[in-house]
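S.K.: Here is my input, please return the structure:
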Amino acid sequence: MKSFEIPEMYRSPLITAVKQKRKEEDKLKKDFSPTLLDFGTLRIHLARHFGFCYGVENAIEIAFRTIAENPDKRIFLLSEMIHNPQVNADLQSYGITFMQDTYGKQLIPFESLTADDIVVIPAFGTTLEIEEKLRKIGIQIEKYNTTCPFVEKVWNRSEQIARKDYTIVIHGKPRHEETRATFSHASFYAASIVVKDMNQAIELGKYISGDIRDLQKIGVVNQTTMLASDTQAIADHLKQVMIATYQPAPDQISARFADTRDTLCYATNDNQSAVYGMLETKADLAIVVGGYNSSNTSHLVELCEEKLPTYFIRDESKLLSKEEIEHFDFHHKLEKNTKHYLPEKTPVDILITSGASCPDAIVERVIKRLKSFFEG
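M.R.: The predicted structure is shown next:
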């Protein structure tokens, strides 16, 4: 797989060494057990896969190269490039201006742009409508497009089945940038609908049973950061509804329900599988590191919460002391303060993972901060 040039400030000698050793020992990526960092009174169990994925590293490389090559031009990002506060703050410190917030609210009007400006499309991609606006202004978007290749794979697969008259069902969060972009691309070619979860998929199934024209042939694709198991469960449910409704012969099921399993993102699968593997280790608590508006990170938190106390933190500064932690409750969208989060025992076993947009350097700083609580 291609390697990218990303700033050293995001890299970690410790994490790089750990990942390289695991890669050499497990070339086929079949071992999802965590890596043990044994500090005596503290034992850290690092997930097998975590941190920057291919799409994120690709986006960071393009963004920083754009800055370096265009010192005299105005550079804009359509919105946050990835969902990590440090990376986005770093880009702003180099003079990049965000045109929209995460939810699409306009911060800088398109009318203020000129053909001499540069607009970087974030890793989530953007809608066809926004692409057309930028082209009409005369802005070249292809050179500065950081859309993740695995997001584009979803768009391409959607187009393929849409051209065969399938309606596209998108499993995603309706307000997420990637889902909005995927809906725009898919709906250009065919009727499309977004379902957020299984409850909405079940409701959609009732309309399928009603023999609505646009639901006689369907295919399910997803926002690439959703839980892979949830997407598969939704696809399986809708497939069974189609079979029950239309009763196709076994070799004719694909005429009603398109197989789209090939759109699931490898990094999402790897990171989620690594969490499942990590959770087989007995531990006292889990810490998940990443941006609070990061979809893929919140799903890792969700998996950990099912098994043990879990704390979602942005960086090491949230580890206030050995007795106190500030962490994010993504269910209620607020930060909480918890005391006595570390047990009064030794050794303390902590599971650690991070989202696909979290720099390894932050994870290393979290480990060092935890280690400092057990020294002396």
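S.K.: Please make it C-alpha for all contacts and neighbour counts, starting now.
M.R.: Noted.
S.K.: Sketch out the strands for the stretch 151-300 of the chain, chain order is fine.
M.R.: Ranges of strands within the stretch 151-300 of the chain are 167-171, 192-195, 218-222, 257-258, 285-289, based on DSSP state E, counting those that start in this stretch.
S.K.: In CSV: those, plus mean neighbour count.
M.R.: Below are these laid out as CSV (neighbours: other Cα atoms under 10 Å):
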stretch, mean neighbour count
strand 167-171, 26
strand 192-195, 21
strand 218-222, 28
strand 257-258, 22
strand 285-289, 23
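S.K.: Please enumerate the helices of the protein.
M.R.: Under the criterion DSSP state H, helices of the chain are mapped to 13-25, 54-69, 85-93, 128-137, 149-162, 177-187, 198-209, 228-246, 266-278, 295-305, 360-372.
S.K.: And the contacts of the third one?
M.R.: Applying Cα atoms under 8 Å, 6 or more residues apart in numbering, the contact partners of helix 85-93 are 64, 80, 81, 82, 98, 291.
S.K.: still on that earlier bit, looking at the helices of the chain, which is closest to residue 257?
M.R.: Closest to residue 257 of the helices of the chain is helix 228-246 (Cα to Cα; 6.2 Å).
S.K.: Show me which parts of the closest one are buried, residue by residue.
M.R.: 228, 231, 232, 234, 235, 238, 239, 240, 241, 242, 243 (16 or more other Cα atoms under 10 Å).
S.K.: one more to line up against the first:
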Amino acid sequence: MEVISNSSNIKRFRVNALGVNTLEAENTRKKMKKMKAFHIPDLYKSSIIGGIKESRRLQDKLKKDYTPTVLDYGAVKFLISRHFGFCYGVENAVEIAYRTIEENADKRIFLLSEMIHNPDVNADLLSRGVKFIMDTAGNQLIAWSELTSEDVVIVPAFGTTVEIQNRLSEIGINAYQYDTTCPFVEKVWNRATAIGQKDYTIVVHGKPTHEETRATFSHSKENAPTIVVKNMAQTIELAKYITGEKPAEQFYEEFAGQFSEGFNVTKDLQRIGVVNQTTMLASDTQGIADYLKQIMIQQYNIEGSDVTAYFADTRDTLCYATNDNQSATYGLLKENADLAIVAGGYNSSNTSHLVELCEQKLPTYFISSADKILSDNLISHFDLHEKVEKITKDFIPSKEQVTIMLTCGASCPDAVVESILLRLHSFFPEAEPIVV
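M.R.: Presented below is the predicted three-dimensional model:
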């Protein structure tokens, strides 16, 4: 096997294609270096993938080289994304959850909902006796009345709403004792609080039904009028209420369920600031912020720095891992390949955006595990657009050397990526063996 990570024939991708604040991202990385290493269960680890990551870390300590790692086995070649897999927030959540189980063997343990959007991790937690209080959409699976003050409740990495925190407190459960909320989600809450206290209305770019967006919306509306926009199309419609192109009364029907109580469309859109669900596509958030900023400039005939009177300088609130993974995917797509495999939970927002990027260039198969690769000519994969699993025939082309791009989301274990790699490699009997 030949491992290539910085060969001359692979162009370095150093430009930040996402248009985000690189200085802030670099500062975040430095902070991460000072934080502790996590204890992750062995079932999620991989000697192959772990070795690749450590090799790249040593070669590129500043994490500025987004070219893929190349694993060339002759008949099949894999292009492995520079950044993928468990991020800081996920490792933090996994460690807390498993430590909680270990330390509370004599108690009932609950998760508010899925801890992270990965089926393997959630299935293992369920097998250890953990029960989910709600599903990912917020539907109740276990009534609050069934919980007691003696029970343990783990808050998932997405965080939770102020209303649920209060409900747990009423039961006598400390919502912060086993809280796995990602620090980068809390960073968004803090940013929203800061600009809200300066009398700006908060515009949240996110998926309205996603656990993280629901939590961010809940915390944001404590300090300021808040509205959620899910994409640029909704943002364009929101702008029409800023400019007066649409009657104010129509707003409440069009954005039903996406604005805070008492929202005054005439008053509350005069000063705004944009934050985001941390796993959104960075270029989309940047585009939404730029568009709304330009609308405010035109609406109020603003010149120079006066824009801050109407539009808050929120900078980027995307988490470092989402930023790195998306940048690495852009770097991956600079190369040529026959197909791409993206692994992760089908309800994972950050993973779905990697799929969207790959789909723009080549056949892309979104799978949750190696079990979805049914044979050398059949694959069961998730269609993001139709929201269903499909089976595709002859997904591997017949040619002298097949090149496969491989990456995964921030909540996908290395062990899953390894099993996919091994499964695909097994379809090429003439390929050079994988040496661990």
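S.K.: coming back round to it: filter the contacts of helix 85-93 of structure 1 down to the buried ones.
M.R.: By neighbour count, with 16+ other Cα under 10 Å, the contacts of helix 85-93 of structure 1 hold 64, 80, 81, 82, 98, 291 as buried.
S.K.: so the last one makes contact with residue 51?
M.R.: No: the pair formed by residue 291 of structure 1 and residue 51 falls short of the contact definition of Cα atoms under 8 Å, at 11.6 Å.
S.K.: Identify the contacts common to the two.
M.R.: 355, 357, 358.
S.K.: OK, contacts around the aligned partner of residue 90 of structure 2 in structure 1?
M.R.: Under the alignment (TM-score structural alignment), residue 90 of structure 2 pairs with residue 56 in structure 1. If you count contacts by Cα under 8 Å, 6+ apart, residue 56 of structure 1 has them with 82, 123, 148, 356, 357.
S.K.: List which of the residues you listed are still in contact in structure 2.
M.R.: Counting by both residues aligned by TM-score structural alignment, their matches' Cα atoms under 8 Å, the contacts of residue 56 of structure 1 that remain in contact in structure 2 are 82, 123, 148, 356, 357.
S.K.: and those residues as a markdown table, adding distance to residue 304 of structure 1?
M.R.: Converted to a markdown table, these look like this (distance: Cα to Cα, whole Å):
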| residue | distance to residue 304 of structure 1 |
| --- | --- |
| 82 | 23 |
| 123 | 26 |
| 148 | 26 |
| 356 | 16 |
| 357 | 18 |
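S.K.: Minimum distance to residue 46 of structure 1: which of the helices of structure 1 has it?
M.R.: helix 266-278 (7.6 Å).
S.K.: Quick one: average offset of the closest one versus structure 2, please.
M.R.: Aligned to structure 2 and superposed, helix 266-278 of structure 1 gives a mean residue distance of 0.5 Å (mean Cα distance after the TM-score superposition for structure 1).
S.K.: okay, and that helix goes to which residues in structure 2?
M.R.: Counting by TM-score structural alignment, helix 266-278 of structure 1 corresponds to residues 320-332.
S.K.: Run the chain-centre distance for the matching stretch.
M.R.: A distance of 11 Å separates the centroid of the chain from that of stretch 320-332 of structure 2, by Cα atoms, centre = their mean, to the nearest Å.
S.K.: next one: stretch 183-201 of structure 1
M.R.: The answer for stretch 183-201 of structure 1 is 18 Å, by Cα atoms, centre = their mean.
S.K.: Which residue numbers in structure 2 does it align to?
M.R.: Using TM-score structural alignment, the partner range for stretch 183-201 of structure 1 is residues 217-235.
S.K.: Endpoints of that stretch, how far apart?
M.R.: Counting by Cα to Cα, to the nearest Å, you get 16 Å between the two ends of stretch 217-235 of structure 2.
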